[in-house]
Every structure is written in structure tokens, then in C-alpha cells.
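Asks: sequence and computational prediction follow.
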Amino acid sequence: MADIGKGNGQMAMQRPVSAMLAGACALIALGVSPAFAKEKEPPPTPAQVQQVYDCRAISDTTARLACFDRQVAALQQAEVARDVNFFDRASAQKARRGLFGFTLRDLPFFGGGDDDKEQIQRLETTVAWARRYDYDKIRFEIEDGAVWAQTDQTILPRDPKTGDKVSIYPGVMGSYFAEIGGQKRIRVKRER
């Protein structure tokens, strides 16, 4: 801070504000700008699928049917060889739910290409088991097999029990919170 003893109180107020403004600009330049710069482009269509689409452009009906038959057979072979996989919106939602807590936004089939309204905002489930670790922290598994661990120092009045309702939701900057059995929230991270 500036030297207040010289009667320059206005200067004393400007320097902290300037420092905060510079810090905020640095954060924006480092973290937020790339997020705004990213455009959500659809993923490229797999070659096997594009070849089926290309058959539509053939005007002769016999040739078009032969093209469809040939390309659908090739697509089926690619699926059997696991070069191409298909899944519907319900399967994608189930996968998102199972992977809640991991950062997968850049993958279009886990949310990068979908509307944000389809993102899971809160996971409501039950506790399969819960144990204490590091003296006063909780580690618990939910019904789908995901394991979460407490990261803050909040002490819960009672230990969670099997069957307790748990609500897990995102905080800021990649953190997550959990409310277990109606108790106060704790900060958690997904372990597996």
C-alpha cells in the first residue's frame, strides 16, 4: 500500500483496487477466455456413416439401393469390429450419470455437443456404504458404485448409514458438494 503517513489516503485506496483489477484481468486471460473461444462444433461424422449418407445422392434407384445395401453391410461389419458404436440419448444420459464427478465436457457424446439443459445438475441417490478415514472425514459409495471422499474439515453430527439419501451437486471451479441424510453439506471429490 502507499505511504499513508504523507496524507495520501486516496492513493492508499487506489493501489488495492488496481491490484484486484489486475488480478481479475489475469484470471480472465488465463481461464475464462479459452472457454469463450471454444465453439461447440459437432463431431465429424464417421466415414462409415457418411458413406451411407452419400448413397442418397445417387439418382438411379437400382444403383442407390445397391449402394445402400453395400454401405449398410460395411457399417454392420464396422459395428461388429467395434470400429463404430451406436447409442441413443437414454444410453448417453445413463453414461453421464455414471460418470458424474469426472470432467468429460469435451467429449460430445458426454455433453460437449448437447444443450447444457441436459447436463446433470444434481445427483440424487442413496448411500451403499460409508466409512471414516483420516480421523474425521467420510468416504462413501453410492448405489451405482461411484466412490466419493470428503475433502473439507466439516464434521458431521452423525455418520452416514447405508440407505441414507445423498444429494451430490457441483460447486465452483470443479468442486462438488454432498448432503447426506439431511445433514449439512460437505465438500467431496469423486475417487472412482
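Replies: Perfect, thanks for sending it. Residues are numbered from 1 along each chain as shown.
Asks: contacts and neighbour counts: CA atoms only from here.
Replies: Noted.
Asks: wait, E124 sits on D164?
Replies: No. With contacts counted by CA atoms under 8 Å, E124 stays clear of D164, the gap being 10.8 Å.
Asks: those two: which is more packed in?
Replies: Applying other CA atoms under 10 Å to E124 and D164 shows that D164 carries more neighbours, namely 17 against 13.
Asks: check contacts around the more buried one.
Replies: With contacts defined as CA atoms under 8 Å, 6 or more residues apart in numbering, D164 is in contact with T126, V127, I180, G181.
Asks: alright, now check it against this:
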Amino acid sequence: MRHILLTIGLLGSITLPTVAQTTDISTSTVYACVDLTDDAQRLECYDSAVGRLKAAEETGEVVTVTREQVENVKRDTFGFSMPSLPKLTMPKFGNGDKDTTLKEVQIPIKKVDETLRGRFLIYLDNGQIWEQIDDKRVYYSSRRGAEMALIKKASFGSYMMKMDDGVMFRVKRVQ
């Protein structure tokens, strides 16, 4: 839950400035200065654009986010519906028309519990908790344990998981 609130806070702080601003504060205003041919005008343009960008960053209206930070957010939110998340990962990150949607993750397993219905709750090292939702028979030895979970997006918004080299079974993320 803490990860979700942190992520929502991060996304809110990134998307709010574009709605609240009356003047355009973005890198595009800095890049527009390159087209000016007069040196004095170009310098004045750069000073003005960089000054507005710096002021907005100092007040927290604009937040700089690296590709690594975006990928970490995508990985941490894998399995949850985050409608605003794709807006962060569009072509701005140098991928052009490539689909940047995360289709699978591989995360170490912290522990595995079996429910009364014979299904599994899988606790991952990053704090995520996934629950088996199908009746597929999954072979798991509590003595031997499991080290790694591979979780893949499946059809109709569902997810499939495989522990180590076992069989794939349907899961949903509960935390």
C-alpha cells in the first residue's frame, strides 16, 4: 500500500504542473531558442526559458524524472491498473514508436503461503503480494522453497506466474 501511495504522489507531482501552469514550462521552450539566429535574442531566450524552468523546479512545480525512475515505477506498479502511468513513458524516452509496456517481471520470492483452499499467496522481495486465482495444481515444496517468480501479462488484463521452473498459473496482485 505504501508503494501505491508513493507512486500516486509521484505521478500527481509530475502531472499537476502541466495543468496548473499558465505559461509553458517545459524543455520545449528551451529547445525553441536554438532556432533564433541573432545571438543576443538567443541568449535572452535561453536565460528566460532556463530561468522559468529552474524556478518551477525549485518550487516543486516541475520534477525531473530519469528513465531509470520511470522503469522502477513501472516495475513497482506491475499488476495494478494505473491509467496515468503510460503518459509518463511515451516516446519522450527515446523509444520512438516502440511499445514500452512492461510485459513481464522476474522478482525474487520472499516466502510462499498456502491458503485453506489449496491456493498460494506469494510474497516477493519488493513487497508485492500475489494470490493464485485458478485451480491449477501447482507443485511447491516448502522444504525446498522457491527462489524466483516470473510474472507475465496474459489476456484480458490477467497475469500468469511461474515459480522457478514450475508451471504457469493465474494470479492477481493483492498488494
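Replies: Everything's here; your move. From a predicted model like this one, the values you see are computed outputs, not experimental measurements.
Asks: what residue of the second structure matches up with T154 of the first structure?
Replies: Matched across to the second structure, T154 of the first structure falls on K136, judged by TM-score structural alignment.
Asks: to clarify, my last question referred to C55 of the first structure.
Replies: C55 of the first structure maps onto C33 of the second structure when the alignment is built from TM-score structural alignment.
Asks: just to revisit the earlier point, roughly how far apart are the closest residue in space to the match of T154 of the first structure that isn't next to it in sequence and G60 of the second structure?
Replies: The shortest distance from K136 of the second structure to any non-neighbouring residue, by CA to CA, 6 or more residues apart in numbering, is to F169 (6.3 Å). Remark: distance between F169 of the second structure and G60 of the second structure (CA to CA, to the nearest Å) = 44 Å.
Asks: neighbour count: these two, which is higher?
Replies: With neighbours defined as other CA under 10 Å, F169 of the second structure and G60 compare such that F169 has more, 18 against 13.
Asks: center of the second structure - which residue?
Replies: Per CA atoms, centre = their mean, the C-alpha nearest to the average position across the second structure is that of K74, at 1.7 Å.
Asks: what about the strands in the first structure?
Replies: All strands of the first structure, identified by DSSP state E, fall at 123-133, 137-142, 147-150, 165-170, 176-180, 186-190.
Asks: is it possible to get those out as CSV so that each row also shows distance to Q14 of the first structure?
Replies: Output for the strands of the first structure, formatted as CSV (distance: least, CA to CA, whole Å):
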stretch, distance to Q14 of the first structure
strand 123-133, 45
strand 137-142, 43
strand 147-150, 40
strand 165-170, 36
strand 176-180, 36
strand 186-190, 36
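Asks: quick check: closest non-adjacent residue to the equivalent of A130 of the first structure over in the second structure.
Replies: Aligned counterpart of A130 of the first structure in the second structure: V112 (TM-score structural alignment). Nearest residue to V112 of the second structure in three dimensions, chain neighbours excluded: I122, at 4.7 Å (CA to CA, 6+ apart).
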